[in-house]
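**Student:** I need the structure of the sequence given here:
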Amino acid sequence: MFTEFATAALVTMLVTLDPPGLAPIFLSLTRGMSAAERRQVAVRASIIAFCIIGFFGVAGDVVLKALGVSLPAFRIAGGLLLFWIAFEMVFERRTERKQQTAETAITKDHIRNVAAFPLAIPLMAGPGALTATILLAGRAHGDAVLLITLAVICGLVILCCLAVFLAASSISKLLGITGNVVLTRLLGVILAALAVQFVIDGVKAAMAG
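**Tutor:** Here you go, the predicted model:
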């Protein structure tokens, strides 16, 4: 149970946050900044994203109950949302959408601190990541060990994003255009399979209830 949960959580969070996919966007958002300024933006964005994801992991179920939404229903809806994200990744639509979101936000709101928006929200702690966190927290069924494991895994994935940000230039040159495309599509296929599993679990829970 523990190993299965930890593995599913790690893969799901890695795929939904997609650290390698954020590298080129981070470079575009911080264009013209010095290395120290980029490092400051990367650290601040990672902290903000972790706080938001952690909040939804802890209070997401409470919010659902307040809205009268059952966890099985959210699992099905969340699985469908994750599947759509996977579809976008496989057919190279997610990167384009993320870039458009970033460019629109900066142009429209004249954002000075890109760490909070759009880097942390919605590029890191976006709908997919928040949905996955709530679903995984629900799968823990209140088990303190599993919830702590989920928090640690979220922290590790955020650290992966931070490491990617700090090494964005090198990673982009190393992977190249072909490498980025192949990696994104591979992660998309994995996410699609996990999304289908979320839907199956939701349907089973709804029928059992």
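
**Student:** Could you use CA atoms for every contact and neighbour count after this?
**Tutor:** Will do.

**Student:** Number of residues surrounding Phe55?
**Tutor:** For Phe55, the count of nearby residues is 14 (other C-alpha atoms under 10 Å).

**Student:** Where does it sit, in terms of helix or strand?
**Tutor:** Per DSSP states H and E: Phe55 is located in helix 35-67.

**Student:** tell me how far that helix is from the chain's mean position?
**Tutor:** 10 Å (C-alpha atoms, centre = their mean, to the nearest Å).

**Student:** Same question for stretch 125-132.
**Tutor:** 5 Å.

**Student:** picking up where we left off before, which secondary structure elements does the helix holding Phe55 sit against?
**Tutor:** Packing partners of helix 35-67 (3 or more C-alpha pairs under 8 Å, 6 or more residues apart in numbering; DSSP states H and E): helix 127-139, helix 144-166.

**Student:** Could you list the buried residues of that helix?
**Tutor:** The neighbour-count check on helix 35-67 (16 or more other C-alpha atoms under 10 Å) flags 38-39, 41-50, 52-54, 56-58, 60-61 as buried.

**Student:** and the next element down the chain from it?
**Tutor:** According to DSSP H and E, the helix or strand after helix 35-67 is helix 71-90.

**Student:** What's the first helix or strand after that next one?
**Tutor:** In N-to-C order, the element after helix 71-90 by DSSP H and E is helix 94-109.

**Student:** before we move on, back to that, quick check: angle from the helix holding Phe55 to helix 71-90?
**Tutor:** Interaxial angle, helix 35-67 versus helix 71-90 (axes from the mean of the first three to the mean of the last three C-alpha atoms, to 10 degrees): 150 degrees.

**Student:** by how many degrees do helix 35-67 and helix 127-139 diverge?
**Tutor:** Inter-element angle recorded for helix 35-67 and helix 127-139: 50 degrees (by the same axes, to 10 degrees).

**Student:** so how far is the longest helix along the chain off the chain centroid?
**Tutor:** Identified as the longest helix of the chain according to DSSP state H is helix 168-208. The chain centre lies 11 Å from the centre of helix 168-208; the measure is C-alpha atoms, centre = their mean.

**Student:** so what does it touch, helix or strand wise?
**Tutor:** helix 2-17, helix 19-29, helix 71-90.

**Student:** if you set the cut-off to 10 Å instead, what comes out?
**Tutor:** In terms of contact count using 3 or more C-alpha pairs under 10 Å, 6 or more residues apart in numbering; DSSP states H and E, helix 168-208 is assigned the packing partners helix 2-17, helix 19-29, helix 71-90, helix 94-109, helix 127-139, helix 144-166.

**Student:** Sequence B follows; please return its structure for comparison with A:
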Amino acid sequence: MLTSLIVTQFVVLWAVIDPIGSVPVYLSQTQRLTPKQRRIVALKAVAIATGVLLFFLIAGQLLLEAMQIPLPAFQAAGGLVLLLFALTMIFGESKPEQEQKISEEICHSELADLAVYPLAIPSIASPGAMMAIVMLTDNNRYSLIDQSITAGVMVAVLVITLLLLFGATKIQKVIGNVGAAIISRVMGLILAAVAVNNLLMGIKNFYL
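**Tutor:** Next up, the predicted model:
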């Protein structure tokens, strides 16, 4: 049961954070920087993304309750948003293609700006990731231990993201932009299945 939970959450968080899809974005953002500056940007970006996602993990549901929004409604809405996000990954431009266009507009920004946008947000801490982390830590469905496991899985995915960014140049030579686009679309298909399940569960729980 525990292994199944960890695997499921890892797949969901891997799909919404999409570490491999962030590699081309990172490369295009840092192509004119020194190796040391590249590492700084990667560290800052992952640290900022971690802080944002931890905020949603800890306070996301509290904010919803303060606004008197039932979690099943948010779960259904989150499932719908995740589904739309997944469909754009499958049928639209892939994540690397979309965010490379953004990065071309700010290639002269300072290191901090490069780390924040578009690398930390919305590439790593995407809206889909924020939605997913709130749904995966529902206080009414998951115990504190389960939520701690979710936090650990999320941190693990982010650490892998950081390692991939550190090795981005070598990875890009191996998979290329085409490989990253293919992986992004496969992750989109997996995410779509998870999103439909969350949407149906949210609707079901709302009327129970």
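
**Student:** Put one on top of the other, what's the TM-score?
**Tutor:** The TM-score (TM-score structural alignment, normalised by the length of structure 2) is 0.91; 206 aligned residues with a C-alpha RMSD of 1.9 Å.

**Student:** circling back: in JSON lines, list the helices and strands packed on helix 168-208 of structure 1 along with mean neighbour count and distance to Met207 of structure 1.
**Tutor:** As requested, those are exported to JSON lines (neighbours: other C-alpha atoms under 10 Å; distance: least, C-alpha to C-alpha, whole Å):
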{"stretch": "helix 2-17", "mean neighbour count": "18", "distance to Met207 of structure 1": "22"}
{"stretch": "helix 19-29", "mean neighbour count": "20", "distance to Met207 of structure 1": "36"}
{"stretch": "helix 71-90", "mean neighbour count": "22", "distance to Met207 of structure 1": "9"}
{"stretch": "helix 94-109", "mean neighbour count": "14", "distance to Met207 of structure 1": "33"}
{"stretch": "helix 127-139", "mean neighbour count": "23", "distance to Met207 of structure 1": "16"}
{"stretch": "helix 144-166", "mean neighbour count": "19", "distance to Met207 of structure 1": "25"}
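
**Student:** how much does the helix holding Phe55 of structure 1 deviate in direction from helix 144-166?
**Tutor:** Using the same axes, to 10 degrees: helix 35-67 of structure 1 against helix 144-166 is 150 degrees.

**Student:** what's the average distance of helix 35-67 of structure 1 to structure 2?
**Tutor:** For helix 35-67 of structure 1, the mean distance to aligned residues of structure 2 following superposition is 0.8 Å (mean C-alpha distance after the TM-score superposition for structure 1).

**Student:** Could you do stretch 188-201 of structure 1 as well?
**Tutor:** Per aligned residue, stretch 188-201 of structure 1 averages 0.7 Å (mean C-alpha distance after the TM-score superposition for structure 1).

**Student:** Share the number of residues neighbouring Ile200 of structure 1, please.
**Tutor:** Here the number of neighbours of Ile200 of structure 1 (other C-alpha under 10 Å) works out to 16.

**Student:** Give the aligned equivalent of it in structure 2.
**Tutor:** Alignment note (TM-score structural alignment): Ile200 of structure 1 maps to Leu200 of structure 2.

**Student:** pretty sure that match is touching Gly79, no?
**Tutor:** Yes: using C-alpha atoms under 10 Å as the test, Leu200 of structure 2 is close enough to Gly79 to be in contact (8.2 Å).

**Student:** re earlier: the match of Ile200 of structure 1: what's its closest spatial neighbour, skipping adjacent residues?
**Tutor:** Ala76 (7.0 Å; C-alpha to C-alpha, 6 or more residues apart in numbering).

**Student:** State whether the one you found and Tyr207 are indeed in contact, as I suppose.
**Tutor:** No: between Ala76 of structure 2 and Tyr207 there is no contact under C-alpha under 10 Å: 11.8 Å.

**Student:** contacting residues for Ile85 of structure 1?
**Tutor:** 15-16, 79, 93-94, 127-128, 188, 191-192, 195 (C-alpha atoms under 10 Å, 6 or more residues apart in numbering).

**Student:** go with 8 Å
**Tutor:** Neighbour list for Ile85 of structure 1: 94, 128, 188 [criterion: C-alpha atoms under 8 Å, 6 or more residues apart in numbering].

**Student:** circling back to that earlier point, tell me which of the helices and strands packed on helix 35-67 of structure 1 lies nearest to Leu183 of structure 1.
**Tutor:** Of all these, it is helix 144-166 that lies closest to Leu183 of structure 1, at 14.4 Å by C-alpha to C-alpha.

**Student:** Remind me what that closest one packs against, helices and strands.
**Tutor:** helix 2-17, helix 19-29, helix 35-67, helix 127-139.

**Student:** cutoff 10 Å now
**Tutor:** Helix 144-166 of structure 1 sits against helix 2-17, helix 19-29, helix 35-67, helix 127-139, helix 168-208, with contacts defined as 3+ C-alpha pairs under 10 Å, 6+ apart.

**Student:** so which of those gets nearest Thr107 of structure 1?
**Tutor:** Comparing these by C-alpha to C-alpha, helix 19-29 comes nearest, at 11.4 Å.

**Student:** from the middle of its chain, how far away would that closest one be?
**Tutor:** 14 Å.

**Student:** my guess is Phe26 of structure 1 contacts Ala168, does it?
**Tutor:** Yes: judged on C-alpha under 10 Å, Phe26 of structure 1 makes contact with Ala168 at a distance of 7.5 Å.

**Student:** Turn the helices and strands packed on helix 35-67 of structure 1 into TSV, including distance to Leu10 of structure 1.
**Tutor:** Converted to TSV, those look like this (distance: least, C-alpha to C-alpha, whole Å):
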stretch	distance to Leu10 of structure 1
helix 127-139	10
helix 144-166	6
